[in-house]
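In: Structural data only, the sequence is not supplied:
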């Protein structure tokens, strides 16, 4: 597994692993201020100052794109890293801030070129990932009490085993709240879905 971390914005974050880092726009500044080496840098850099940009150029090979474009900096970075062969990507700064960006960052998990990559969107209290069609046997996350499943398609057939509220061959649809705020009940849990679904683990 080829693993990398990505920082999308200059925000406080906690390093959870020793994988290399990529920065996106102001996320580059956040990494440099934390004395973290930047392996790749992406974006139009419209949210940093000219002095910041000059500093970046002294030590980094920047992939600068125009501000007027048909994709976000987040999409650019994730697609580029996928092309470079990264199969596990932890993304910080994707949640919070502007709601349009937050919603699109979540939807990027279902991008046809990204949906089969292990991408996690992380902040202090949440972890969001996409489960594609199939069966998953996962270990309980003792750091996050709640786990929710948000369907991306109507009539998603879902089975949950090892949770406080198990389901057996139950259809869930967009806008229904049946699978929100579940909890683990066993050390190992089983999830079976016939369509893409979001799995969200959260603390209080």
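Out: Received it, and whenever you're ready, just let me know what you need. Here the structure is a predicted model, which is why all the values come from computation and not from measurement.

In: alpha carbons only for contacts and neighbour counts from here, please
Out: Fine.

In: for this protein, what spans make up the helices?
Out: Counting by DSSP state H, the chain has these helices, from start to end: 26-33, 50-59, 73-83, 99-107.

In: Could you work out the end-to-end span of stretch 87-105 for me?
Out: With Cα to Cα, to the nearest Å as the measure, stretch 87-105 spans 18 Å from end to end.

In: nope, stretch 180-193 is what I was after
Out: In stretch 180-193, first residue to last residue: 16 Å (Cα to Cα).

In: List the buried residues of it.
Out: By neighbour count on 16 or more other Cα atoms under 10 Å, the buried set for stretch 180-193 is 181, 182, 183, 184, 189, 190, 191, 192, 193.

In: and stretch 11-18, how far out from the chain's middle?
Out: Counting by Cα atoms, centre = their mean, to the nearest Å, stretch 11-18 is centred 14 Å from the centre of its parent chain.

In: ok, residue 151 - how many residues close by?
Out: Other residues near residue 151 come to 26 when the count uses other Cα atoms under 10 Å.

In: what's the neighbour count on residue 132?
Out: Neighbour count of residue 132, defined by other Cα under 10 Å: 17.

In: can I assume it is in contact with residue 116?
Out: Yes. With contact taken as Cα atoms under 8 Å, residue 132 and residue 116 are classed as touching, separated by 7.4 Å.

In: need the contact list for the residue most central in space within the chain.
Out: The central residue of the chain, meaning the one whose C-alpha is nearest the mean C-alpha position (Cα atoms, centre = their mean), is residue 121 at 2.3 Å. Under the criterion of Cα atoms under 8 Å, 6 or more residues apart in numbering, the contact partners of residue 121 comprise 90, 91, 92, 94, 95, 106, 127, 128, 129.

In: let's bring in a second one:
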């Protein structure tokens, strides 16, 4: 049985209504906020079970607000090895989920975005599906056969992560591949598109970082009627 935990970081989220809709559909076992990710939850009208971090970007009034709502807060010192999002992810792992969805992990801070992408590796090491998600897209690692359920026209970009991806086969995409080798520094896997409601990604070894946009042909910063 699927058990999903939401982790909410303080980066870009998009429309909080999308998170609220997904929470209503998925019914996460818990919502854990990394520091200022709690602001997103207030906008979405959701009270998290836990807020964790050094609290350098969540004001005292907000902390008291959530404590009054019964939310537990774990405070860490500012000088630490882990990011607040990593601390929240570790709390999520302790709940033995099958999936962790990390919201608010992308945005204008490229260094923070890269740090959050690297956290996907911890999920693979633990056998837990972890993805970064916002209103626009989702990012996840693939190290075995993966079937994407979606719709024709969705943009899916694939990049080798941590080394070459060997034996890559793509079925149901505008640009198919058969037993290809994808090397770091040769990003020809960008901006592929699903041709139907299902796309199949297979590889023999290595890892692929996948970026899938939910709305065909629509990307952040663009408005299309």
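Out: Okay, I see it. Just so you know, these numbers come straight off a predicted model, no measurement behind them.

In: what TM-score do we get after superposing?
Out: TM-score for the superposed pair, counting by TM-score structural alignment, normalised by the length of the first structure: 0.89. Supporting figures: 202 aligned residues with a Cα RMSD of 2.1 Å.

In: Save the contacts of residue 121 of the first structure as CSV, and put in distance to residue 10 of the first structure and neighbour count too.
Out: CSV is the format used below for the contacts of residue 121 of the first structure (distance: Cα to Cα, whole Å; neighbours: other Cα atoms under 10 Å):
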residue, distance to residue 10 of the first structure, neighbour count
90, 16, 20
91, 13, 25
92, 10, 25
94, 11, 22
95, 12, 23
106, 19, 18
127, 19, 20
128, 20, 22
129, 22, 22
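
In: Filter these down to the ones in strands?
Out: By the criterion of DSSP state E, membership of the contacts of residue 121 of the first structure in strands covers 90, 91, 92, 127, 128, 129.

In: From residue 49 of the first structure, how far out is the first one?
Out: By that I understand residue 90 of the first structure. Here residue 90 of the first structure is placed at a distance of 26 Å from residue 49 of the first structure (Cα to Cα).

In: cool, residue 179 of the first structure as well?
Out: In this structure, residue 179 of the first structure and residue 49 of the first structure are separated by 44 Å, where distance is defined by Cα to Cα.

In: any idea what residue 98 of the first structure aligns with in the second structure?
Out: Residue correspondence to the second structure (TM-score structural alignment): residue 98 of the first structure is matched to residue 109.

In: Residue 41 of the second structure versus that match, what's the distance?
Out: If you measure residue 109 of the second structure against residue 41 of the second structure using Cα to Cα, the figure is 20 Å.

In: more neighbours, these two?
Out: Neighbours of residue 109 of the second structure and residue 41, each counted by other Cα under 10 Å, are more numerous for residue 41; the result is 19 against 12.

In: Run through the residues that contact that one.
Out: Residue 41 of the second structure sits in contact with 8, 16, 47, 48, where contact means Cα under 8 Å, 6+ apart.

In: These into JSON lines, with extra columns for distance to residue 93 of the second structure?
Out: JSON lines is the format used below for the contacts of residue 41 of the second structure (distance: Cα to Cα, whole Å):
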{"residue": "8", "distance to residue 93 of the second structure": "14"}
{"residue": "16", "distance to residue 93 of the second structure": "24"}
{"residue": "47", "distance to residue 93 of the second structure": "20"}
{"residue": "48", "distance to residue 93 of the second structure": "16"}
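
In: in the second structure, which spans are strands?
Out: Per DSSP E, the second structure has strands spanning 4-8, 30-34, 50-53, 72-75, 99-103, 129-133, 137-142, 146-149, 155-160, 165-171, 177-182, 192-193, 198-202, 208-213. These are given in chain order.

In: Now do the contacts for residue 27 of the first structure.
Out: Listed by Cα under 8 Å, 6+ apart, the contact set of residue 27 of the first structure reads 7, 8, 9, 10, 11.

In: Check the spacing between the closest residue to residue 193 of the first structure other than its chain neighbours and residue 176 of the first structure real quick.
Out: In space, residue 193 of the first structure comes closest to residue 158 once its chain neighbours are excluded; the distance is 4.7 Å by Cα to Cα, 6 or more residues apart in numbering. The gap separating residue 158 of the first structure from residue 176 of the first structure is 13 Å, by Cα to Cα.

In: who has more neighbours, these two?
Out: More crowded of residue 158 of the first structure and residue 176, by other Cα under 10 Å: residue 158, with 24 against 11.

In: Between residue 179 and residue 49 of the first structure, point out the one with more neighbours.
Out: Remark: of residue 179 of the first structure and residue 49, residue 179 carries more neighbours, 19 against 11, as counted by other Cα under 10 Å.

In: Need the counterpart of the more buried one in the second structure.
Out: Aligned by TM-score structural alignment, residue 179 of the first structure pairs with residue 189 of the second structure.

In: Isn't that match up against residue 157?
Out: Yes. A contact is recorded between residue 189 of the second structure and residue 157 when judged using Cα under 8 Å, the distance being 5.6 Å.
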